[in-house]
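Peer 1: Compute the structure for the input listed below.
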Amino acid sequence: MDTVPETRIGWTFLTNHARVLTAIADNPSVRIRDIAAHCRLTERAVQKIITDLEEDGYLSHIREGRANTYRIVPGKVLRHPAEAGLTVGSLLSLLVQDESERSPQYAHVKQ
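Peer 2: Okay, here's the model as predicted:
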């Protein structure tokens, strides 16, 4: 994905939590400001979503200097009863591109 699509009004298929988690899965050392820009959210909203995901055990991070590196728990089961038995890993396998197919969407991010 080379460009971020224009903002749409109305419903979407994915929640902001899923979008943030997908951005982290695509680049575990991505900065909050880059997630916010990619997901079209505020940095504060992204911080809140990351806190939610960490508090419920879907995500953790380690501090490396001034940056965070995130770790997703792929075996964690999704929260909604309609997705009973499905894991974060199975969701992300549908949403995150293979390395060989990936566009340089975070080319501006220092790793």
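Peer 1: going forward, measure contacts between C-alpha atoms and count neighbours the same way
Peer 2: Will do.
Peer 1: dump the residue contacts of the residue nearest the centre of the chain.
Peer 2: Nearest to the geometric centre of the chain sits L21, at 2.2 Å (Cα atoms, centre = their mean). Residues counted as contacts of L21 (Cα atoms under 8 Å, 6 or more residues apart in numbering): none.
Peer 1: buried sites along the helix or strand encompassing it?
Peer 2: Assessed by DSSP states H and E, L21 sits inside helix 16-26. Neighbour-count burial for helix 16-26, counted by 16 or more other Cα atoms under 10 Å, picks out N16, H17, A18, R19, V20, L21, T22, A23, I24, A25, D26.
Peer 1: Spit out the contact partners of the fourth one.
Peer 2: Right, R19. C39.
Peer 1: Against E6, how distant is it?
Peer 2: 15 Å (Cα to Cα, to the nearest Å).
Peer 1: ditto for the first one
Peer 2: The spacing between N16 and E6, counted by Cα to Cα, is 16 Å.
Peer 1: need the longest helix for this protein.
Peer 2: Counting residues, the longest helix found in the chain (DSSP state H) is helix 43-55.
Peer 1: To compare with the earlier structure, here is another sequence to fold:
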Amino acid sequence: MAEAVEPHMGWTFLTNHARVLAAIASNQRSRVRDIAAHCRLTERAVQKIISDLEADGYLTHEREGRSNAYQIQPGTILRHPAEADLTVADLLSLLLQHDTERADRAEETS
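Peer 2: Modelled structure (predicted):
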């Protein structure tokens, strides 16, 4: 079971929607509980965000027994007019690159 983490206070550069989408991209069979712990959000907030993402076509899901398998729609354009030429795949690619580089640095220091 995922451990609850202290929530972050104040503003951040990434929205909670981006964090949830990135968490799902890293494991498309993640439980809401695990996504919430990873993103430092409540389960209720994650459920609302997933609902928003599905309503706007960024995400779909299928039931698999008692859990969900999420499918990200990578070609969907980001919502803000300033990012109108960027897709979900572009955003996730940047975040994945950062995570990979961070993991590499952690290995080098250990």
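Peer 1: Could I get the TM-score for this pair?
Peer 2: The TM-score (TM-score structural alignment, normalised by the length of structure 2) is 0.81; 101 aligned residues with a Cα RMSD of 2.5 Å.
Peer 1: picking that back up, what would the buried residues of helix 16-26 of structure 1 look like in a markdown table with distance to G10 of structure 1?
Peer 2: Output for the buried residues of helix 16-26 of structure 1, formatted as a markdown table (distance: Cα to Cα, whole Å):
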| residue | distance to G10 of structure 1 |
| --- | --- |
| N16 | 14 |
| H17 | 17 |
| A18 | 17 |
| R19 | 16 |
| V20 | 19 |
| L21 | 21 |
| T22 | 21 |
| A23 | 22 |
| I24 | 25 |
| A25 | 26 |
| D26 | 26 |
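Peer 1: which one of these is nearest Y70 of structure 1?
Peer 2: I24 (7.0 Å; Cα to Cα).
Peer 1: how close does the closest one sit to W11 of structure 1?
Peer 2: Counting by Cα to Cα, the gap from I24 of structure 1 to W11 of structure 1 is 23 Å.
Peer 1: same deal with G75 of structure 1?
Peer 2: 28 Å.
Peer 1: now do V96 of structure 1
Peer 2: 21 Å.
Peer 1: Neighbour count for those two, which is higher?
Peer 2: V96 (16 against 7; other Cα atoms under 10 Å).
Peer 1: Hmm, that one is touching V20, no?
Peer 2: No: in this structure, V96 of structure 1 is not within contact of V20 by Cα atoms under 8 Å, at 11.6 Å.
Peer 1: Just give me the mean distance for the helix holding L21 of structure 1 relative to structure 2.
Peer 2: Comparison of helix 16-26 of structure 1 with structure 2 after fitting gives an average deviation of 0.2 Å (mean Cα distance after the TM-score superposition for structure 1).
Peer 1: what angle do that helix and helix 43-55 make?
Peer 2: With axes from the mean of the first three to the mean of the last three Cα atoms, to 10 degrees defining the directions, helix 16-26 of structure 1 sits at 80 degrees from helix 43-55.
Peer 1: what's the closest residue to A45 of structure 2 other than its chain neighbours in contact with, if anything?
Peer 2: Nearest non-adjacent residue to A45 of structure 2, counting by Cα to Cα, 6 or more residues apart in numbering: A36, 7.9 Å away. By Cα under 8 Å, 6+ apart, the contact list for A36 of structure 2 reads T42, E43, A45, V46.
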